[in-house]
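pasting the sequence and the predicted coordinates here, then a few questions.
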Amino acid sequence: MTNTIGDIETADVILITGSNTTENHPVLSSFVKRAVKFKGARLVVVDPRRVKIAGFAHQWLRPNLGTDVAWINGMMNVIISEDLYDKKFVANRTQGFEALKEMVEKFTPEYVEEITGIPAQKLTDAARMYAGAGNASILYCMGITQHISGTDNVKSLANLAMLTGNLGRPGTGVNPLRGQNNVQGACDMGGLPNVFSGYQPVTSDDAVKKMEAAWGVTGLSSKVGLKVTEMVPKAHSGEVKALYIIGENPLVSDADLSHVEASFGNLDFLVVQDIFMTETAKYADVILPSACFAEKNGTFSNTERRVQRIRKAVEAPGQARYDWQITCEIARRMGYEMAYGSEEEIMAEIARVTPSYGGITYDRIAYEGLHWPCTTADHPGTPILHKDQFPCGRGNFHAIDFIPPAEQTDDEYPLYLTTGRVLYQYHTGTMTRKTEGLNDRAPGSFVEISSADARKYGIEDGEKVEISSRRGTITVKVEVSDRAVSGTVFVPFHFAEAAANRLTSTALDPVAGIPEYKVCAVKISKPAEEAA
């Protein structure tokens, strides 16, 4: 996030898109609801489903799946044509405005309505509301990123914020809501194939030399590694022979699970390090039991870039070890003496080699976290990014055209499927589905469908149906809901026995390599035995 969670309550207008905030980020959603209910903020929600947070919205815009670039360009068309943009900010802090202006000229509200289904007047009203705010904040989540145009979608939201000068002040910003705990911290620490910690490129000679000196080694590779979505196909083809998976359950969470299962079956060796036996761990040659968050010390970096201490509350069971101890022991057995005396010692090394974490120590975050960048011991941290300038100097506008989703509906597969989460289960259910009370609330998978579509396909609330795509079939219970809109169904992805990702497409964003989880074509039918 460019801003903080608390900052949301200082916004005059909040734009939420691609986020079922109430169910996926229930604590954070309370800041939005307080801002609207008690502080006069106005809320615009753009989502293909009538998600719960839309009940607080002054405007809910319902776009067709995978059309985000079009409606964002449409808002910018209105803002520019009606002279509502922040000319001073654009002139002093950005570049590329003319190319952006030329690109969005064709995205009139009427043209956008043809693509997105959003009524032209509603789009115009939303654009005026956002541009007219003293301070406007954008919140987004995986409904924006999990598309073949995910990177373009995020750039487009950045365009919108820069165009209106909504960066660098309280109540503004472009604020991604991370999908899992410490996703931000994992990326910060180099959990990506192209960077060391602090996003220092592995292709940088200076960064490589710095890390070699810190670790007392030579010959560190400057080659960019594989993304997850590149590893699995290479396992299928035999190019990748072994995988080591830590705290991830791809045999529920990855797209096109039948292909993933076949790929894992081709591996010579699989190691899984986790806190419970997962669907993926069942395939493993070696399972390494690790301690959970409550059984260890360390830090988490949350969605607002706040680095926070965690402290062990209980002892880990059985032979479970801290993740860092497991890593060190494997390194030692492979010939490198990776030895640390404590988590605090590791944090001290992080600060030495990571400029954005350079001033963060255990003592400084003993009671309250610090926002990176925090570069020196006396630096106060940076709750709000881009106050005076961008890291690159001027912010770059990106002129981005709309491209449709990779998969379209047709006569055989006439419905669109989108996937997501529910409040009472979490991710692949590794932890939550072992909790009796949560299973009482959300016991199994379902397909959310509009009443009009239920009538059209002759199905009733509560009955079992088959959902099929070009990749697979699952059987789920029907949930007729006013959240759904005709032509689109929703299935949560938590449930391995009816895994939504048996259906989803492996079409990838060309930059980030993220699958298009949020759009694929499906059909719905009675189970074979009932149809007979």
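Right, received. Where do you want to start? Numbering: from 1, shown residues only.

going forward, measure contacts between C-alpha atoms and count neighbours the same way
Will do.

what distance separates the longest strand seen in the chain from the centre of its chain?
The longest strand of the chain (DSSP state E) is strand 473-480. Relative to its chain's centre, strand 473-480 lies at 25 Å (CA atoms, centre = their mean, to the nearest Å).

same check on stretch 385-405?
Centre-to-centre, stretch 385-405 and its host chain are 19 Å apart (CA atoms, centre = their mean).

end-to-end on it?
Across its full length, stretch 385-405 reaches 32 Å between end residues, using CA to CA, to the nearest Å.

contacts for that stretch next, please.
Stretch 385-405 is contacted by residues 2-3, 65-67, 69-70, 92-97, 99-101, 103-104, 147-149, 152, 155-156, 159, 162, 167-169, 519 when judged by CA atoms under 8 Å, 6 or more residues apart in numbering.

next up, a second structure to put side by side with the first:
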Amino acid sequence: MTELVAKTSTVTLTINDQTVSVPKGTTLLEGARQLGLKIPTLCHLKELAPDGSCRMCVVEVEGGRKGGLVTACTAQCKDGMVIYTDSERVHDSRRFVLDLLLSNHKIDCFACVKNGDCQLQDYCMDYGVERTSFTEGKRMPCFQEDLSSPFFDYDPEKCIMCRRCSRVCQLRQGRDVLSLANRGFDTKMTPSYESSFDQSICESCGNCVAVCPTGALSEKDHKYYRKWETNRVRTTCPHCGTGCQMDLIIKGNKLVGVEPADGAANKNLLCVKGRFASYKFVGAKDRLTDPLIKRNGVFEKATWEEALDLITKKFTGIKENYGADALAGFSCSRATNEDNYVFQKMVRTVFGTNNVDNCARVCHSASVHGLAHTLGSGAMTNPIEDITTDVDMILLVGSNPTEAHPVIGAQIRQAIQKGTKIVVVDPRKIDLVKDSDIHLQIQAGTNVAFANGMMHVIIKDNLMDQQFIENKTEGYEALKQMVADYTPEKVAEICHINPDDLRQAARMYAKAEKAPIIYCLGVTEHSTGTEGVMSMSNLAMLVGKIGKSGCGVNPLRGQNNVQGACDMGCMPYDFPGYQKVNQPKVIEKFEQAWGVSLSRNKGMTSTQVLPAAAEGKVKGIYIFGEDPIVTDPDTGHVRAALENLDFLVVQELFMTETAAYADVVLPGISYAEKNGTFTNTERRVQRVRKAVEPMGQAREDYEVFCDVMTRMGYLSQYDSADEIMDEIASLVPSFGGINYARLEEGGLQWPCPTADSPGTYIMHVGQFTRGKGLFMAIPYKEAKELPDETYPYLMSTGRMLYHYNTRAMTGRTEGINQIANRSYIEINYQDAEKLGIKEGDKVKVSSRRGEIETYAAVGDRVFPNEVFMTFHFPDGNVNEITNAVFDDIAIIPEYKVCAVDICPV
């Protein structure tokens, strides 16, 4: 009770003759802002503790000590205080500070890219400081500019030592690249050992640039515009599933930059991809701008009428001659919810089949299946903020967030700085391992065994939450009996880990009050991926860590709208909102809403459609924004399937490798050219807003789908994206309270069933969506392909920080390519020495599916006899050799385990 009173008690004071009451502990800066009073600051960052070093925020306290001037960012409001923020004494103090700053500052405002967007310049104008009065003697050293970063420049002579850059790098990004060096007038901000940025551990996130109040740190592209020439549009990042909010900077009809915004998921942070690779691809010269029809093996420009007439004729003919199930559609997890909804509606209404899928099939369908089965909802249970703020420990399994979800990774680094313990379960030494308490470096494909071993220890030590188990779950006895056999010694042998580390990790997780499980593709992309997800659910339920703050089972979704594409029904077994296609009442509901008879047959997944195409059972496919030749396993089989089709349509931004196989290519439009919504990994539906006009003859994607529907006999038209969202809300109970008017205030997390619902912050509070949580007794099964004498190395795949999936977006950003421009294979130094391979050597990697060439990255990030590759690069595309076997339940490929051989070239 005492704590509650302390938190809610208030103090009353007077600021500039206005009375204000604020919670106890509020700073004078915050109190003044509540009254709409602006106090200048140069060092203050609202996300961090006050620094008080710049002295620009001084205010006068009536009757105060030491002349009555205090820094507003550090001084707290007290009852009866009388404050003046713009008295003559305050003005004199601020003018003196500005005078001192100008004495050691390069004054070339007309040439500076921050001219008109510089806080120092603004304050000097506000306080009438035109030049420094300290004219005697040389004060400014001749520091050399650092132009080494591919994205930004650093001019130390424009730095005012506010330390914003170093504080945001250390305390928010968690990298600690920048610090003060030297003393006196030789003092400057610099990377460690006064090295250049390109020789430092800088990740090029640009967050230091975003907070710099002068032109000391500036984007290279800023030289092409000035602030007053531009407009800003708030939108959602098109890369990973974090859902960062950002402002697109527009000059004319061209995107010229990106700046971070204060979104729920990112709080003014961005990663290198969001900051520097989210805009150039939109205006790339190789964008598709017109419909193309392949004639005699060559693409020729066509009108929309010609292209749509041909599509209608071919798809209608296939349907009439071979049946509806000879058609299929692959939707786009990078496109908006609205586009995905209309696409699946097109496939179901006019194609007449449930053969519709999206790329969640090859990443997180195991999460959708596994969590829906055990908990009742296949989505992240807790928000990002909740699982990275004020938690005791984090169990990170098969996830590399500092590279795959960098802003979440930065927030995990922040949590570690504040005392959160972390256990990393991963076959590689990912970046977070150096800060971890335990690294369980399990062999790829052994997640189920690891989880069973954890549960064995928890039950043996009587650390389970018996009350939670009895009141809220079912199936416990079968689980208990099954895991009894998974002793730490047995699991250690399977996983290649130390049994004592397993015991310690289990006890840490069980005893922690707040401990989320965070996992990613290292759990799902296996032939036992769904079982791996269910094992995560088992583990959390065993200790009662679901439905609570700082806990839960939290899959980090891969692409920006993987969650949304699944929510919108771009799956062969679900209508929008995970309403099952084999339930008569559900079918009747959608038939009545859409006014057409619908198929009662469960459709095929993309990984089933392509083999069926190779066999001649599927004749026509419409691919929207996907590139399966690059992203799907066993590329040779994908090529054979596409070549065997009677008709292929691809709707894309660029001429991708898959588009090259199409009969008709339609120009799509990017996220920056449309209105709509994305749903991020934490179930948060957020706006995407149009910033520039589409290029060439490109049209709204959903309008193209409507044209196809209308030409195939089903009249369809929407006047706007928000009209589509209204239809979604009418048919999907969890979206019932979502509309664009409400989204203008910020995102909403589904379930949001009614117009007055605030959305759902944490899932399964009180009870599980399915009623009771279901324990699944899951024995460990080996991966489908393990090393042997011919292929002695176990290979896993994943992402890297600088590129995104097929590089369609990031590969059109010069700075990204400057840092990372070729494929590589991580190999343990012991194996490299045996094979006579050195760092950077070209090597051949072969599997039972084929062979590729790439470059060796030698070290200790992987164990001996194990290797790792990314899948971003056209040279050495690892999916030429990955295994197409899949999870029996979710039909997800086993990207994380296959057997390979390596030899020097």
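Now that the structure is in, tell me what you want to look at. Predicted model only: the values in this text are computed from it and were never measured.

about what we covered before: after the longest strand of the first structure, which helix or strand is next?
Using DSSP states H and E, the helix or strand that follows strand 473-480 of the first structure in sequence is strand 488-492.

buried stuff in that following strand?
Under the neighbour-count criterion of 16 or more other CA atoms under 10 Å, strand 488-492 of the first structure has T488, V489, F490, V491, P492 buried.

right, and S290 of the first structure touches Q273 too?
Yes - here S290 of the first structure lies in contact with Q273, judged by CA atoms under 8 Å, at a distance of 6.4 Å.

ok, longest helix in the second structure?
As assigned by DSSP state H, the longest helix anywhere in the second structure is helix 304-322.

how about it: buried residues?
In helix 304-322 of the second structure, counting by 16+ other CA under 10 Å, buried: W304, A307, L308, I311, T312, K314, F315, T316, I318, K319.

equivalent range in the second structure for stretch 457-464 of the first structure?
Counting by TM-score structural alignment, stretch 457-464 of the first structure falls onto residues 835-842 of the second structure.

who touches the matching stretch?
Counting by CA under 8 Å, 6+ apart, A832, E853, T854, Y855, A856, A857, V858, C903, P904, V905 sit against stretch 835-842 of the second structure.

could you redo the last one with a cut-off of 6 Å?
Contacts of stretch 835-842 of the second structure with the rest of the structure, by CA atoms under 6 Å, 6 or more residues apart in numbering, involve T854, Y855, A856, A857, V858, V905.

what number of residues lie near the last one?
If you count neighbours by other CA atoms under 10 Å, V905 of the second structure ends up with 12.

what's the answer for the second one, then?
For Y855 of the second structure, the number of neighbouring residues by other CA under 10 Å comes to 23.

ok, the counterpart of it in the first structure to F293 of the first structure distance?
By TM-score structural alignment, Y855 of the second structure lines up with K477 in the first structure. Note on K477 of the first structure: its distance to F293 of the first structure, by CA to CA, is 34 Å.

same question for I148 of the first structure.
For I148 of the first structure, the distance to F293 of the first structure - CA to CA - is 33 Å.

of the two, who's got more company?
I148 (27 against 18).

give the aligned equivalent of T303 of the first structure in the second structure.
Under the alignment (TM-score structural alignment), T303 of the first structure maps onto T681.
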